[in-house]
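Visitor: Based on what follows, work out the 3D shape:
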Amino acid sequence: MSCCAPGVEAAAGTAAVASPEEIRLASRDLGGGLRQTDLSVPAMHCAACIQTVERTLGRLPGVENARVNLSTRRASVKWRGEAAPPMIAALEKAGYQAHLFEAEEDKADPELSRLIRALGVAGFCSMNIMLLSVSVWSGADAETRQAFHWISAALALPCLLYSGRVFFASAFAALKGGRTNMDVPISIGISLAFGLSLYDTLHHGEHAYFDAATTLVFFLLIGRTLDHVMREKARAAVRGLVRLSPRGAMVERPDGSRDYLPMAEIEPGMRVLLAAGERVPVDGTVTEGVSDLDCAIATGESDPRRVEPGATVRAGTLNLTGPLTVVASARAQESFLAEMVRLMEAAEGGRARYRRLADRAAQLYSPVVHATALLTFIGWMLATGDWHRAIGIAIAVLIITCPCALGLAVPIVQVIAARRLFENGIMVKDGSGIERLAGVDAVAFDKTGTLTLGRPRLLGGDRYAPDTLSLAAALAVHSRHPLSQALAAAGAGLAPASSRFTDIVEHPGLGIEARQGETLYRLGRAGWALSGKGEAAQGTVLSRDGRLLATFAFEDTVRPGGREAVRKLQDAGLAVEILSGDREPVVADVAARFGIGASAGALLPADKVGRLQVLAREGRRVLMVGDGLNDAPALASAYVSMAPATAADIGRNAADFVFLHESLDAVPTAYAVARDAGRLVKQNFGLAIGYNAIALPIAIAGFVTPLVAAVAMSLSSVIVVANALRLRAGKPAKAARGSQAGRAVGGTNPLVAAR
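Guide: Here you go, the predicted structure:
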């Protein structure tokens, strides 16, 4: 089960508290007197932390809005006034250390290292204490039993002091802030079990329960560590987008001199010199040069876009073929790429607000059980006056109703479901994604790279004369353009003709030309390759001395299993639509061929996020399936998301699921497994609640010793695990392999080259 509280320890290297002047200087002016300050709050762990931090900041004078991103541990505060509100001091008073947020490079996660060390110590101590306890349970004599109790106490002490501080520090911070959380009763139960066991050991008692205390710490730390690892994965997508921005750019001064300036110093109006192979650093307008841009980050389409003087360019796009001079139109922090990063962070912050079923159950479970234990202690004290017996029975109540079974109800099913999905070639990044996937009622697909494979293929290659196709292929091998590569692949089996060409030159945005003696061949745009005014050819052509030899048309290929996958989703009652950055006619054609009624094209990343937000306001829970750089914000903002293994790194990092095979059947398969997992989770909760309903009255009545309580607690966990294993019944769906041939989208409406 996930915890929900801050720790007292701050991240290593936390800076001193910033002064109001420093906070104001570090804030961003939003206009109209409104400023924004970003704070790092490393101790946040869950939904309860989000509420506490936002409520604490929102009450400060001058603060208009406070929003938390749990994945990045960042709080964004919008405020007005001459002096910055005392944000850091207010958070520290609430039990959360904070400092000004700074973008970080990839580095070791100190919190994860701390959790792993604590887990290792707890595992070592609990396993050795359990081995000693077996001898005691087997009937060891009094002297041996006493020696083993002292050894167990010596092992339990470092477990509690070192490993248990994860819970103790969190509980202390919560109580200091006038709140409570799940770590408070955990800390009380651990401390009471250890204290009573130490008392009984000092007085040569027959029973000691060091094993129960340390084992509880060990199991809870397993859940805490796994939860932390899953949440940290979400940060990788944002870091990947940040890395697309260069650290600086070459700027040409009015006097002709050149300086390499950091991104923060590039202002609107500056002339930025961009070489081939570099990413555009800021939004701007081309003033000199002609080139092709890879705009996949904006549109998701692999087809390069030709730019020339007067064209606008966006930060993050990749300059492919020629040098450009760009006049900056915005600062780096106001660019298209910066907007993408903000969309990702806002989306992750929204998803972090999703409260897992186990969290919701724990919120109700914790106060009820521990109030029951307290009342049990008071009742037995009043009835018998024997504090030892009263506290022993109260501990038995705490142990027998320990949330281990409740905590296992969700994660054990998710582990088994993840294994089942892996057998079908589907990787699970976040366990909560399985829970969310079970509740979706709509699916939104990207087109290129998702419904289609994004690999152009020559249409009707057998219609061309071998010599003509060989000539075209021999020219095409000298270009990295996607359509050139498709043409080269189509002519790969023909006799090579490259040795017949000389003076091979690629003209950015136009095509390739080469000579064979006095004859000039061109492969590329019709308007450039053809000189005759009467020629009506369109698209990509091969010409000889300006006269048409061949016109080439290309098609995209449908991902294997695509139509069947869409049909299965629709049969399951899910609404399906396409959200694409490609042109509207192409998107509409693909939608018709897949039997999808709703589609939208020419969408930018923000447009896709906006559409998902509209669907969310309508009460829809949407599964987003996409692969491109431009899909990353949508994948992060959707209720749940999935990407193919061929997706861009940022897309894979933003998605909850990644499927490894080419077949799109992974989507309905994952949905079916998630629904089965959801059913088993509910059954497990029923088993855990039923167990407590039977065991709790018996424990309150005093018929259960802490030892029997520990055994019963373990038995309930075993039952929950056994029920979860039923998810493995049945054979996994047959996965389609990458070697399967894809069927083509195109036919009468092929994707014609636009070079």
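Visitor: Every contact and neighbour count from this point should use C-alpha atoms.
Guide: Will do.
Visitor: and Gly139, helix, strand or coil?
Guide: coil (DSSP: H, G, I helix; E, B strand; the rest coil).
Visitor: For the comparison step, fold the sequence that follows:
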Amino acid sequence: MALTEGEAQTSAGAPPDEGVGGPDLSAYLTETGPGGRRLDLLVSGAHCAACIARIEGELADTPGVASARLNLSTGRLAVGLEPEGDPGRVVRALDRIGYPATPYDPDSARQAQDREGRELAMALAVAGFGAGNAMIFSVPVWAGLFGQELGPATRTFMQWASAGVGAPCAVFAGMVFFRSAWKALRAGRANMDVPISIGVILTLVVSFQETLLMGRDTYFDAAVTLLFLLLIGRWMDHALRRRARSAAADLLALQAPSAVLLAEDGTERMSPLRLVRPGDRLRVRPGERVPVDGVVETGESEIDNALLTGETTPQPVHPGVTCRAGALNLTGLLTLRAEAACEDSTLARIARLVESGAQFRSTYVQLADKAAAIYVPVVHTAAALTFVVAWMLGIPVREAVLRAATVLIVTCPCALGLAVPAVQVAAASRLFRRGVLVKSGAGLERLAEADHVAFDKTGVLTEGRPRLLNADPTDIARAAPLARASSHPLARALAEAAGEGPAATGAIEIAGQGIEARAEAGLMRLGRAAFVGAPLSGNQTELWFRDADGALFRFAFADALRPEAVGLVAALAERGLSASILSGDVEAATLRVAGRVGIPDWRAGLTPQGKVEALDDLKAAGRRVLMVGDGLNDVAALSHAHVSMAPGTALDASQSAADLVYPADHPERIAEAIDTARAARRRAMENFAFAALYNLVAGPAAMLGFVNPFVAALAMSGSSLVVTLNALRLLNGGRR
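Guide: Take a look at the predicted model:
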């Protein structure tokens, strides 16, 4: 029997830790060039920036691996393999560090994400139930500490009742953190889940000890309440990653689900898009989207590239012109020769740019992880020393354990864990009341760091649709019947300006040229200058009309500037942000808008990849860019920028890719969002400073025996309350 590639290497003397060969993964490899291959895997168990660093770092040291990139939002790990690279070795390396992987399948990825969401929702519900019900039995015990003394039997009953409700709920809800902490410890590192898990487990152990010994201090309710608060933040993080995952899916949904293939004899048949290969002949009718990138073989038409390039004017196409996937065929029947498969189309490449750009790592999360890495050895060593020293000084073992537990309870990183989520929730609430939807807490953090704004032109600084400029009402009325009979965007704008009325009968639309109809006095035409016999008049968007007597009438169109655009650019300059325009529209239209809003730095005619490259140039110059866009051609740039915003009228894919969504009619909300983000950054740093100061004071006090477990629990809760109240200050105003 023939061996698979992995089995052959194993039998030839693979290292012992590589194990057996495992399944043959060669069917899941994609050729990426001469000798290059890519393996896409679905990774389980990755939740944070530390997981990304661990996985990518491990694979970087794996022989035969050229590159590794994990998308945390989708769980997709793209591994570049060298010619001698073994895909089985990659999977085994991931298993060894606790991140099992399977070949990537979009349906499996979606099911895994949905399963994680259900688990978090269940854990959150159980923690909420446990916190509320355990408190019912704990409150009488607390009251007994202030003079309302309970009898020993009653107090013990209340403690056991609290344990019966709180402990199972804490264990169930805490599994989210326990699993993460165990993986971190196995990998020889510490994350925020390690101290949380140790604190919860030790709190439960000490509480059971006190209950069994009929002591006074138990904390079942505190343990499950802490988990409830932390699970709220964990569930919100999952929801944000789910939204990020949908951006690429929204993009690919714009592709036609099938294509019309032409056989050699001219017969047509419908084919799933995934079966289309380069060289296939396709037919695209008016009103249909181009399924894959292809070159026109026969036919003439106009295509709407607004989704791809942002250009509002339809583009004429003829034999030899390339059409991109996602473009809308407006007027004529086209026959295309496919140049790429669906997975290599323009839309698919944009989707991959979106995925690769969605991996920003929160500075605050990294700071919290670094704090946890310091916290775990320092605090737990301090607790151990407290127990040893107290025992050596003759303090009873039970009291020594309580003193060590007090150290862990009073220094539990609740304030540190809530420092950022509390601020982000408060900031998001304030912006929501102003009509701004915050989709990413890390995005809010990055918004505070932005020092440059890159605007798309169409739909952001302008209204995003052509409007008829000043024209004589009589001339409009003459051309209106033909305009009403056409589906061309400029003709529709002309018809809208004319108002309701009759459409020309017997009108015929000429692909890529215009529309004509015969009247009693002669032939009328509406369309391009050459079509009606008029001279070209410059670079302005225009339509020409020739009436039955041969008289010519010109109609000029422009995309109207939003009234608030000039004020927005000035407001951003006041806040120290420079601005530029990155547009897919023609140079003349871009220059006109740039001059009116006062932005000297602009680029026109950019493709989606071109916008990403422009952002890379700004990044290389040290700028942290806020990208504002609304079209399909902006999706990759929105994902790739330091932070991004999209108007509420933007495509679903653009809104999914953006970190914040603002009301389209109020672009001034962009400046307000920046003010709020900067205020949130100040509140977060204040919370970090308070959490550090609190632990520096409370920790030594507990070690010296000045704090008992009850006071420790109150202090721990009080520290969380302080950072929350500080965060709530954001609800009162903008720039403080």
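Visitor: Next up, the contacts around the residue nearest in space to the middle of the second structure.
Guide: When Cα atoms, centre = their mean is applied to the second structure, the residue found nearest the centroid is Ala244 (3.0 Å). By Cα atoms under 8 Å, 6 or more residues apart in numbering, the residues touching Ala244 of the second structure are Ser73, Ala358, Ser656, Ala657.
Visitor: Map it across to the first structure for me.
Guide: Taking TM-score structural alignment, Ala244 of the second structure has Ala234 as its aligned residue in the first structure.
Visitor: And the residue nearest to the centre of the second structure, which helix or strand is it part of?
Guide: helix 220-253 (DSSP states H and E).
Visitor: Show me what the very next helix or strand once past that helix is packed against.
Guide: Under the assignment DSSP H and E, the closest C-terminal helix or strand after helix 220-253 of the second structure is strand 258-262. Where contact means 3 or more Cα pairs under 8 Å, 6 or more residues apart in numbering; DSSP states H and E, strand 258-262 of the second structure is packed against strand 268-272, strand 281-284.
Visitor: Quickly compare the ones you listed and say which is most buried.
Guide: strand 281-284 (a mean of 23; mean count of other Cα atoms under 10 Å).
Visitor: all helices of the stretch 301-450 of the second structure, in order?
Guide: Counting by DSSP state H, counting those that start in this stretch, one finds helices in the stretch 301-450 of the second structure at the ranges 306-309, 346-357, 363-392, 397-410, 414-433, 441-449.
Visitor: How about the stretch 501-650 of the first structure?
Guide: 526-529, 562-571, 584-594, 605-617, 632-637, 649-654.
Visitor: can you list those in CSV and add distance to Gly517 of the first structure and mean neighbour count?
Guide: Shown next, in CSV, are these (distance: least, Cα to Cα, whole Å; neighbours: other Cα atoms under 10 Å):
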stretch, distance to Gly517 of the first structure, mean neighbour count
helix 526-529, 18, 20
helix 562-571, 49, 18
helix 584-594, 41, 17
helix 605-617, 49, 18
helix 632-637, 50, 31
helix 649-654, 46, 26
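Visitor: JSON lines for those helices, including distance to Ala476 of the first structure?
Guide: Shown next, in JSON lines, are these (distance: least, Cα to Cα, whole Å):
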{"stretch": "helix 526-529", "distance to Ala476 of the first structure": "14"}
{"stretch": "helix 562-571", "distance to Ala476 of the first structure": "30"}
{"stretch": "helix 584-594", "distance to Ala476 of the first structure": "25"}
{"stretch": "helix 605-617", "distance to Ala476 of the first structure": "32"}
{"stretch": "helix 632-637", "distance to Ala476 of the first structure": "32"}
{"stretch": "helix 649-654", "distance to Ala476 of the first structure": "28"}
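Visitor: Show me the one of those helices that comes nearest Ile266 of the first structure.
Guide: helix 605-617 (24.5 Å; Cα to Cα).
Visitor: Read off where that closest one ends up in the second structure.
Guide: So helix 605-617 of the first structure sits over residues 608-620 in the second structure, by TM-score structural alignment.
Visitor: Correct me if wrong: Val625 of the second structure contacts Arg446.
Guide: No: with contact defined as Cα atoms under 8 Å, Val625 of the second structure does not reach Arg446; the gap is 9.4 Å.
Visitor: which neighbours do those two share?
Guide: Joint contacts of Val625 of the second structure and Arg446 (Cα under 8 Å, 6+ apart) are His642, Val643.
Visitor: Leu523 of the first structure corresponds to which position in the second structure?
Guide: Leu523 of the first structure maps onto Leu526 in the second structure, by TM-score structural alignment.
Visitor: if I look at that match, how far off is Ala517 of the second structure?
Guide: 9 Å (Cα to Cα, to the nearest Å).
Visitor: higher neighbour count, the two?
Guide: Leu526 (27 against 20; other Cα atoms under 10 Å).
Visitor: ok, for the more buried one, nearest residue in space, not its chain neighbours?
Guide: Phe545 (4.4 Å; Cα to Cα, 6 or more residues apart in numbering).
Visitor: what's the matching residue for that neighbour over in the first structure?
Guide: So Phe545 of the second structure corresponds to Leu542, using TM-score structural alignment.
Visitor: For its match, grab the count of nearby residues.
Guide: Count around Leu542 of the first structure with other Cα under 10 Å applied: 27.
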